[in-house]
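Chemist: sequence plus predicted model, see below.
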Amino acid sequence: MKKWYAIYTHAKWEKKVATLLTRKDIENYCPLNKVARQWSDRKKIMFEPLFTSYVFVRITDKEYLSVLQTDGVLNYVSWQGKPAVIRDAEIELVRNFLLEYSSVRLERLDVEVDDTVRIKCGLFMEQEGKVMEVLGKSLRVFLPSLGYAMLAEIPKSNVEVVSTRSRGELLFILLFYYQLLLS
C-alpha cells in the first residue's frame, strides 16, 4: 500500500529531485507556487517550490531505499523517530489550494499545548479556545464559549496566540474537523 511521505532535499534542489524521482517511476509531488517576479525591464511569472527543501513522495515500503539513494535527497521528515506519514487528503488540500490561489505565503506559528488562541477567520472567527494538541500544521482547540465543549482541528494559519500556558478543564468533547477557509 502506498503512503505519502515528505523528504528533505538539498537547498534549491526540489524541482531537480522531483525530476529524478519521476525518472525512477516514483510518484512524487513538488508543490509549485505561481509568483510574479519583477525585473528592471519586465515582469515574469515563475513557479517556485512552496515548501523549500521538501518534496513529497507516495511510495511502498519497497521504494523506501530507492528514494534515499536519489541525488539531492537528504532524508525523510520524521516524527517521533519514524518517517512521518502524510494523509492523502492533506496532499489534495495543498494541490487544490495552489490551483485556486497564487503567490501563496507560508508562515510558521509557534503554538504549544495549553496556549489560548483566537481564531482569525472561518466559521468560528473571533472565538477563543485552548490548544489541546498540535498536529503538524493544524491544532485541536477546545472552544468552551458555545455553551458546550467542542474540539476543533484548525489550521495554525487561522489562529493567533492570546496567552500562553494556561490550564483549562475539559468537560465534554465533540470532535469537529474544521477545514481550511481563507478569504
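Modeler: Good, I have the coordinates.
Chemist: could you use CA atoms for every contact and neighbour count after this?
Modeler: Noted.
Chemist: leaving out sequence neighbours, find the closest residue to Val73.
Modeler: Using Cα to Cα, 6 or more residues apart in numbering and skipping the chain neighbours, the partner closest in space to Val73 is Thr9 (4.5 Å).
Chemist: am I right that Glu90 sits in a helix?
Modeler: Yes: according to DSSP: H, G, I helix; E, B strand; the rest coil, Glu90 belongs to a helix.
Chemist: next, the one to line up against it:
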Amino acid sequence: MNWYVVYTKPKWEKKVAERLNTIGIVTYCPLITKVSQWSDRKKIVSVPLFNSYIFVQIDEKKRNEIFEVTGAIRYLFWLGKPALVKDSEIEIIKNWLSVPEEFEVAVDHWKKGDKIVLESGPFVSQSAVIREVKQNHYILILESLGCVLKVNKKES
C-alpha cells in the first residue's frame, strides 16, 4: 500500500490521525516535543512536525474513506496526482525523531568536497558532501534528501 499526504484543518492533525486509526486506516503523524511559554507558566507539549499534514497508508481504491473523518480536507498533489511518500522516507522521519537531540558524528580529518556516508545519528547511511569546514562546525549537503546539515565539532 502507498503512503499519501493528507491536508487537515489547522491544529487537527492528532485528532484526524486518531479518528482514522479508529476506522482502521494506518496513519502517521510525526510529533516533536517543545516548551510552550504562557504568561504564567511553561509547559512541554507534543506538536506535529508538519503543520496541517499527516501521512496515511491506504489502498488506492479506498482513498476516499479518509473524508469520512471530520478535519481531513484533501490530499496533497504533486504534478496533478496525489503525492506518494516512500516507506523509506517514512522510516527516515521515524529514525530522525527517535534519536536524542545531541549525538556524535565523527568528521575529523575531512576537507571541503569530500564525499562521506554518515555512520550515526538520524541520517545514518545517508551520503553527504562536505560543503564547508569551519573551526567549530561542518556544513554537509545531503543530496538524496535535498537538505543541508550543520554538524558541530565536538570539543576535546
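Modeler: Thanks, I have it. This is a predicted model, so every value here is computed, not measured.
Chemist: give me the TM-score for this pair.
Modeler: Once superposed, the chains reach a TM-score of 0.67 (TM-score structural alignment, normalised by the length of the second structure), with 121 aligned residues with a Cα RMSD of 2.7 Å.
Chemist: related to what we said a few turns ago, quick one: residues contacting the residue nearest to Val73 of the first structure.
Modeler: By Cα atoms under 8 Å, 6 or more residues apart in numbering, the residues touching Thr9 of the first structure are Val17, Ser53, Tyr54, Val55, Gly72, Val73, Leu74, Asn75.
Chemist: let's see it at 10 Å
Modeler: Applying Cα atoms under 10 Å, 6 or more residues apart in numbering to Thr9 of the first structure gives the contacts 15-18, 52-55, 70-76.
Chemist: chain neighbours aside, what residue packs nearest to the residue nearest the centre of the second structure?
Modeler: Centroid check for the second structure by Cα atoms, centre = their mean gives Ile93 as the closest residue, at 3.9 Å. Counting by Cα to Cα, 6+ apart, Ile93 of the second structure lies nearest to Pro30, which is 7.7 Å off, once chain neighbours are set aside.
Chemist: wait, that neighbour sits on Val56?
Modeler: No: contact criterion Cα atoms under 10 Å: Pro30 of the second structure and Val56 do not qualify, at 11.6 Å.
Chemist: compare these two (neighbour count), which wins?
Modeler: More crowded of Pro30 of the second structure and Val56, by other Cα atoms under 10 Å: Val56, with 25 against 19.
Chemist: so the more buried one touches Glu18, yeah?
Modeler: No: contact criterion Cα under 10 Å: Val56 of the second structure and Glu18 do not qualify, at 11.4 Å.
Chemist: give me the distance between the residue nearest to the centre of the second structure and Val56 of the second structure.
Modeler: For Ile93 of the second structure, the distance to Val56 of the second structure equals 14 Å [Cα to Cα, to the nearest Å].
Chemist: try Ile92 of the second structure
Modeler: Taking Cα to Cα, one finds Ile92 of the second structure at 16 Å from Val56 of the second structure.
Chemist: again, but for Pro100 of the second structure
Modeler: Remark: distance between Pro100 of the second structure and Val56 of the second structure (Cα to Cα) = 26 Å.
Chemist: please apply the same query to Leu149 of the second structure.
Modeler: 28 Å.
Chemist: before we move on, what about Leu49 of the second structure?
Modeler: Distance from Leu49 of the second structure to Val56 of the second structure, counting by Cα to Cα: 15 Å.
Chemist: ok, now Ile66 of the second structure?
Modeler: Distance, Ile66 of the second structure to Val56 of the second structure, by Cα to Cα: 9 Å.
Chemist: quickly list what's touching both of the two.
Modeler: By Cα under 10 Å, 6+ apart, the residues touching both Ile66 of the second structure and Val56 are Val6, Ala17, Leu20, Ile25, Tyr75.
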